[in-house]
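Trainee: Quick one: sequence plus predicted model below, questions after.
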Amino acid sequence: MDVDLAVLTLYPSKKKMLWMMLTSFAFSVGGMFIIQDGDVLGYACFGFFGLCTLVSGLMLMPGANYLTIRPDGFTSCTVFRTIDVNWLDVLEFRVLTVAGTSTVGWIYQPHYQPKARARKLAAAMSGVEESLPANYSVPAQQLVALLDKRRRIALEEGTAVRWAAGGIDLPSRWPAAQAPAKGE
């Protein structure tokens, strides 16, 4: 079996999520001290960093964040919200750098219509129409190369067809080329 072609699921760093949660908690405690001093700014600090603590705690839960790369495309999940992207809809992947942090973004094919206005605005601001929320413990340039490779193989083999269009029955070098179960 070619390991490069296995259905692959990547996860973000738990250490970074835990660090973010603890740092946010410390700032929310600092906000409580500011409130005790009578400053209204303490409420904003406590509210914002309390929410950050809650969200980063949710991100530590199993199944909350992942990137799964399949024969027909990939699924990105952040805080239990998923987006599915088919290889047929992607024109190209790019490294996107925002505030010194690099991540992976992509541009959709011209035929792709969902969220057209939002994608146009995103492209005007960042140069990509959509991006992954994390690098899943892989440097951005390597993740772009991996996604490009998987997309190229799927397009060459014809496994990039939508599962509803019969992709399950296509012969493939991808092991276990079958539609993922709901929630995977």
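Mentor: Right, received. Where do you want to start?

Trainee: CA only for contacts and neighbour counts going forward, please
Mentor: Noted.

Trainee: Pull out the buried residues from the helix or strand harbouring D148.
Mentor: Using DSSP states H and E, D148 sits within helix 140-157. Applying a neighbour-count criterion of 16 or more other Cα atoms under 10 Å, one finds A140, Q141, L143, V144, L147, D148, R150, R151, I153, A154, L155, E157 buried in helix 140-157.

Trainee: In addition, the following structure is provided for comparison:
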Amino acid sequence: MNRVVIIDEHPLVRMAVRTLLEKAHYQVIAENNGEDAYNTIDNYYPDIIIIDIAIHSQSGLSLIKRVRNMGFPGIIIVVTAKSADLYAPRSAQAGANGYISKKRPFHDILLAITAAQNGYGFFPYQSHAIERVAPTADAEKLERLSAREFQVLQHILSGNDNGKIAASMHVSTKTVSTYKSRLMDKLECPTPLALFEFMRRNQLE
């Protein structure tokens, strides 16, 4: 139970995680920058996956769901700079065993792996050691979003316009506009400027 695949766009992050894991006697069998990550996992079939959900080639959350749906029984630890209040619960729902903020010491990765090996999750809302980012009221608003509304929000955060969002989600631009309207209502952001301020306030990126 010590074969690891690391998926992250940033070479320095991959190197840092590899160094940490190898010192702890884990075997890093492959690295991937996000391109064709599913095939890397399928080909090497590791015991542990360390993944950043902010990969441009696809949604990291969608990749986690896909890996779980194919029957992957191992440990998946998310290591990302994304907002914990927004992404930690979604990571858990997708099938991750743990969530580590890149603002935390990377040694937390080892703690998360150990917790998962013993049948426990490792998430910000379960640990006093990891500070919550978003105010409680905003976190509750984010929890109101449906899976599709959340997906649209991710595209907005990536700077995609309605056409790109529609193509990626295989829906019409009218449907995208409907999702946008709903998520703005649920987040209580009546204008695009208010939505931008919500993102800035909660360090969403």
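Mentor: Alright, I've got the coordinates. Quantities reported herein were computed from a predicted structural model and do not represent experimental measurements.

Trainee: Would you pull the TM-score for this pair?
Mentor: Aligned and superposed, the two chains score 0.28 in TM-score terms (TM-score structural alignment, normalised by the length of structure 1); 93 aligned residues with a Cα RMSD of 5.6 Å.

Trainee: Which secondary structure elements does the helix holding D148 of structure 1 sit against?
Mentor: strand 90-98, strand 101-108 (3 or more Cα pairs under 8 Å, 6 or more residues apart in numbering; DSSP states H and E).

Trainee: mind checking which of those is nearest Y66 of structure 1?
Mentor: strand 101-108 (14.0 Å; Cα to Cα).

Trainee: In the closest one, which residues are buried?
Mentor: Buried, per 16+ other Cα under 10 Å, within strand 101-108 of structure 1: T103, V104, G105, W106, I107, Y108.

Trainee: Determine the angle, from 0 to 180 degrees, between it and strand 90-98.
Mentor: 150 degrees (axes from the mean of the first three to the mean of the last three Cα atoms, to 10 degrees).

Trainee: relative to helix 140-157, how tilted is strand 101-108 of structure 1?
Mentor: Using the same axes, to 10 degrees: strand 101-108 of structure 1 against helix 140-157 is 20 degrees.

Trainee: just checking, what packs against strand 101-108 of structure 1?
Mentor: Judged by 3+ Cα pairs under 8 Å, 6+ apart, strand 101-108 of structure 1 is in contact with strand 90-98, strand 130-131, helix 140-157.

Trainee: Out of the ones you listed, which is closest to L67 of structure 1?
Mentor: helix 140-157 (10.7 Å).

Trainee: re earlier: next, format the buried residues of strand 101-108 of structure 1 as CSV and append distance to K16 of structure 1.
Mentor: Below are the buried residues of strand 101-108 of structure 1 laid out as CSV (distance: Cα to Cα, whole Å):
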residue, distance to K16 of structure 1
T103, 15
V104, 18
G105, 21
W106, 24
I107, 28
Y108, 30
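
Trainee: Can you tell me which of those residues is closest to V90 of structure 1?
Mentor: Nearest to V90 of structure 1 among these, with distances taken as Cα to Cα, is Y108, at 4.4 Å.

Trainee: That closest one and N86 touch, don't they?
Mentor: No. Using Cα atoms under 8 Å, Y108 of structure 1 makes no contact with N86, being 10.0 Å away.
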